[in-house]
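Visitor: Following is a predicted model, sequence given first.
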Amino acid sequence: MAARPAPADRFDTRLLAPMMLGAVLNPINTAIIAVALTPIGVALGAPANETVWLISALYLTTAIGQPLVGRLVDIFGVKPLFLTGGALVAVAGLIGLVAPNAHSGLWWLVVARVILGLGTCAGYPAAMHMIRAEAERTGIRSPAGVLTTLSVTTQTVAVIGPTLGGLLVGAWGWRATFAVNLPLGLASLVLGWIFFPRRTGLEPPAGQRPHIDWTGIVLFAGSMLGLLVFLQDLSARLSWLLVVALLAGAGLVRWEFRAAEPFIDVRVLVGNGPLLLTYLRATLTAIISYTFIYGFTQWLEDGRDLDATAAGLVLLPIFLSGIVFAIAFGRRAEVKWKLTIGSIAQLVAGVLVVLMTGGSPIWFLVIGMVVLGIPQGLNSLAIQNTLYFQADPERIASSAGLLRTFMYLGAIISSVIYGNVYGARATTGGLHILGSVVIGVAAAFLLITVFDRTLDKIGRTTVSVADAQEHQQLSS
């Protein structure tokens, strides 16, 4: 039976289920592993410097793969890339479920995380592509309600990940953090097949598709891989990787300036200063978020002597606070005041961390998490809305993928920071250093926000009748 046509003046809400599921696959797998690293290391006899590759493998794969898959979505459309991604996610879950219960099993899990990274690369770019396509179809200039829903699901799922991971590990063991991807991947296949259209109207016709810029892709991958691996282990013996990254980066810029159909349109990107600042804010936000998700979680287990389940529950208020603030203010399209309040909340959260000790009561830790939830809800929402208005519509998926690359760059910088600060054990003294880092990063975020006048224009327009109807529809 043919599906009924979508209303001409309203967002097709049937698309929400596959969009949101696809978009959360990456952040939930980024966060869910946080509380499983120690149990995996114990079960497989792997030290911390080896289990860390379970995090790094996903970071490296998605940092490189997100803009690549996003570009493929722009060219070939949402459906084929989304379905391929769902299949890879399911395969990764199966590998994690059958990996040997020996030291060699760790590298099975690393392979699973690489496959998982590739599979999750399609979700967020596909969602942003569909939102832009629906905006073009309906004439809704600012689909703030849908963007809010996307932001709430992606960012708050990233925060609830450790809590979910703690519950899964406590109930079924560490393999459950991999096995959960089997039903998630299959659900993505089913929902994507049923609800996503073959064409959205944004992708070029089959006979007019641009050539894939494989040279630009290889140079981008080489530059990012060299930089990210170097950042993972800051040492003189790996300094050659930094040289490789710089040379490949310079080659990328030179090539893309001359390419007729570039992988990353450097000419447009260099001339779009506001978009570059948006990417920088995404990096700074990720540094703070992942410092808490991983660095603070480690301290809860080592310095505060909480088990994995309890540590996950302490982080839960971030999720609740982020949900409340995102929903309460998400339908307002303005972004500057959201970013300003969010950066101030980040500063306060950093101060609270500096004041924490091994004997701090649980309620004090919870207050810190509630405060951190404010920027988790507001900053992520505002950055996503800003990207929507600043990016070229024809490259919305690849621009969204590049946003994720900058976020993972921030995540890796965060891992370098807390890895070098903590050393062998997450001490309270190390936590205080992390709090000071958070304060400094938040201050930089505040400065580049307050003095960015281009943010004043975003959302300062009259809301159309169609937009108002779309908001009312989502509310109901």
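Guide: Received, thanks.
Visitor: For the rest of this, base every contact and every neighbour count on C-alpha atoms.
Guide: Noted.
Visitor: contacting residues for residue 437?
Guide: Residues near residue 437 by C-alpha atoms under 8 Å, 6 or more residues apart in numbering: residue 350.
Visitor: cool, and residue 380?
Guide: Here residue 380 is in contact with 151, 155, 282, 285 (criterion: C-alpha under 8 Å, 6+ apart).
Visitor: Cross those against helices and list the overlap.
Guide: Taking DSSP state H, the ones among the contacts of residue 380 that sit in helices are 151, 155, 282, 285.
Visitor: And for the first one, the neighbour number?
Guide: Summarising burial for residue 151: neighbours were counted as other C-alpha atoms under 10 Å, giving 30.
Visitor: Check the last one too.
Guide: Other residues near residue 285 come to 28 when the count uses other C-alpha under 10 Å.
Visitor: If I follow the layout properly, it ends up in contact with residue 410?
Guide: Yes. Using C-alpha atoms under 8 Å, residue 285 makes contact with residue 410 at a distance of 7.4 Å.
Visitor: helix or strand for residue 380, which one?
Guide: helix 362-390 (DSSP states H and E).
Visitor: whoops, residue 327 was the one
Guide: helix 308-329.
Visitor: Quick one: list the elements packing against that helix.
Guide: Packing partners of helix 308-329 (3 or more C-alpha pairs under 8 Å, 6 or more residues apart in numbering; DSSP states H and E): helix 144-172, helix 297-302, helix 362-390.
Visitor: ok, second structure coming up, stack it against the first:
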Amino acid sequence: MTRLARRSRGPRQGERSGFDRRLIAPMILGSVLNPVNSSMLAVALIPIGRAFDAPPSQTAWLVSGLYLATAVGQPVIGRLVDTFGPRRLYLLGTALVGAAGLLGTLAPDLWVLVASRVLLGFGTSAAFPASMSLLRSESERTGEKSPSGVLTALSISNQVFAVVGPALGGLLIGTGGWHLIFGINVPLSLACLVLGALWLPRATPPARATRTDTTGMLLFAGSLTAFMFFLMDPAVAHWYLPVLGLVTGAVFVRRELRTDEPFIDLRVLGGNPPLLATFARQLLAYTTSYAFFYGYSQWLQEGRGLNASQAGLLLLPLSATAIGVTALTGRRGQVRGKLVVGAVCQCLGVAALLLLGGDSPIWLLALLSAAVGIPHGLIGLANQNALYAQADPARMGSSAGLLRTFMYIGALFASAVNAVFFRDGATSAGLHSMAWLLVGVTAVFLLACVADRSLGRVGRDT
């Protein structure tokens, strides 16, 4: 009998042979906590900086803190879900989201606010692995390979909330200040706790307890943190930070390859160059994507002189276009064309930043936002499809987790890019300097897509 069959309240009559749709609400609400908090913050960085008299180079830690915690927390919590079941970790994670929201609302200074974002990162890491575990259990219970439409609903809901996040953040800031984008997590957390307590199944004891690789987790976090401290403030005097990051990273790799139950299973990379190339593309693409998203929103407010609500509305076309592109192209299995077109559009989009100035017309800003949504809708799905074709089926879970980890590392690099080029504020000069770097990153990304001949075989057999 599976975990979902042993419920404190048995399934209702008529639901035994199909997916338990009572699970959908807590799964969706929990999974959107990360994207909605990420996108709301994009329009809040400038107001927060003004409130604490902090430049963008410091407020960038609000972005880095979240993604450092998520990069570490996602694989750790995934293993804990396998050990203790999705219900406990879902409830604990969403409770942390509420605590983080309360801490952020009452934060007396910027660094307490950064701490709340770290707590938020760990909290929002629980819903995705919990939902995947629930889907697997429901598949076993119902005999269906993939519960019909549920994965699609989760994907669309994440994109929809990413769409409304900037506008919602602007509305909240306009109504009651930036504190509200943290405070809204309290009622969202309570809703998740109520729905989770009512409908999520209680776990049965696992067949075999899994061991948490605490040492590997600390080495990974230490290596990333050392690199981030250097990238956020690069200087010759800080030479020891990248050296520390490299040494710690080397020890981490050596340990993970020799550990039976590693924190991150690096063995999925062995002898698989196409998969390595997919991870590299993910890193390059999301470094550019996040740098544009956070950098452009800050420049709209400080360089162009718009308020947070107006900046939020101007970011709506980006996510709306991404959803439309995903819907139009999502059923096609071939990925090479998507990646090449996405890379070209991404390169043109960041190059267009060089044309912007303090008097750029609103229609041009909205048009640029919509155009950048095209690669956003193409690249993520294409890399995901490539991974499913390239990864060892026996290690698909580890491979998928690594894909998300490389995305988070890209987000960390992006926050460092914003910190360096907006050190004196989100000015047009800083935006243009950032654009030149991103043009170089997208050019490398395009070359990686064109040169990888293995991509031409992906999707042809489906």
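Guide: Perfect, thanks for sending it. Please read these numbers as outputs of a predicted model, since none were measured by experiment.
Visitor: thinking again about what came up before, buried ones in the helix holding residue 380 of the first structure, by neighbour count?
Guide: The neighbour-count check on helix 362-390 of the first structure (16 or more other C-alpha atoms under 10 Å) flags 365-390 as buried.
Visitor: Next: stretch 131-142 of the first structure.
Guide: Taking 16+ other C-alpha under 10 Å as the criterion, stretch 131-142 of the first structure shows 131, 132, 133, 134, 135, 137, 138, 139, 140, 141, 142 as buried.
Visitor: For residue 269 of the first structure, state which of these is nearest.
Guide: Of all those, residue 269 of the first structure sits closest to residue 132, with 19.2 Å by C-alpha to C-alpha.
Visitor: For the closest one, which three-state class applies?
Guide: With DSSP: H, G, I helix; E, B strand; the rest coil as the basis, residue 132 of the first structure sits in helix.
Visitor: hang on, residue 335 of the second structure packs against residue 387?
Guide: No. Between residue 335 of the second structure and residue 387 there is no contact under C-alpha under 8 Å: 10.5 Å.
Visitor: got the contact list for the closest residue to residue 147 of the first structure other than its chain neighbours?
Guide: Using C-alpha to C-alpha, 6 or more residues apart in numbering and skipping residues adjacent in sequence, the residue nearest residue 147 of the first structure is residue 385, 6.9 Å away. By C-alpha under 8 Å, 6+ apart, residue 385 of the first structure lies in contact with 144, 147, 333, 335.
Visitor: same thing with residue 96 of the first structure?
Guide: 108, 109, 112, 175, 178, 179.
Visitor: any idea what it aligns with in the second structure?
Guide: Correspondence of residue 96 of the first structure to the second structure, assessed by TM-score structural alignment: residue 104.
Visitor: just to revisit the earlier point, in CSV, list the helices and strands packed on helix 308-329 of the first structure along with distance to residue 341 of the first structure.
Guide: Compiled in CSV, those are given as follows (distance: least, C-alpha to C-alpha, whole Å):
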stretch, distance to residue 341 of the first structure
helix 144-172, 17
helix 297-302, 25
helix 362-390, 7
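Visitor: quick one: which of those helices is nearest residue 467 of the first structure?
Guide: That would be helix 144-172 among those, by C-alpha to C-alpha, at 8.1 Å.
Visitor: List the buried residues for the closest one?
Guide: Neighbour count says helix 144-172 of the first structure has 144-169 buried, by 16+ other C-alpha under 10 Å.
Visitor: isn't residue 336 of the second structure right up against residue 451?
Guide: No. Counting by C-alpha under 8 Å, residue 336 of the second structure stays clear of residue 451, with 10.3 Å between them.
Visitor: Please say which of those two ends up with more neighbours.
Guide: In this view residue 336 of the second structure and residue 451 are compared by other C-alpha under 10 Å, and residue 336 has more residues nearby, 23 against 9.
Visitor: Counterpart of that one over in the first structure?
Guide: Looks like residue 336 of the second structure aligns to residue 336 there (TM-score structural alignment).
Visitor: Not counting its neighbours along the chain, what's nearest its match?
Guide: Residue 336 of the first structure sits nearest to residue 455 (C-alpha to C-alpha, 6+ apart), 5.5 Å away.
Visitor: Mind listing residues that contact stretch 242-254 of the second structure?
Guide: Taking C-alpha under 8 Å, 6+ apart as the rule, stretch 242-254 of the second structure contacts 216, 219, 220, 222, 223, 224, 225, 226, 227, 230, 266.
Visitor: Show me the two of those residues that sit farthest apart.
Guide: The farthest-apart pair in the contacts of stretch 242-254 of the second structure, when distances are taken by C-alpha to C-alpha, is 230 and 266, at 25.1 Å.
Visitor: of these two, who's got more company?
Guide: Between residue 230 of the second structure and residue 266, residue 230 has the larger neighbour count (other C-alpha under 10 Å), namely 19 against 16.
Visitor: can you tell me which helix or strand the more buried one belongs to?
Guide: Going by DSSP H and E, residue 230 of the second structure is part of helix 214-232.
Visitor: and after that helix, which helix or strand comes next?
Guide: Past helix 214-232 of the second structure, the next helix or strand by DSSP H and E is helix 240-258.
Visitor: how about that following helix, aligned to which bit of the first structure?
Guide: Aligned using TM-score structural alignment, helix 240-258 of the second structure spans residues 240-258 in the first structure.
Visitor: For the matching stretch, buried residues please.
Guide: Neighbour count says stretch 240-258 of the first structure has 241-242, 244-246, 248-249, 251-253, 255-257 buried, by 16+ other C-alpha under 10 Å.
Visitor: so how far is that stretch off the chain centroid?
Guide: 25 Å (C-alpha atoms, centre = their mean, to the nearest Å).
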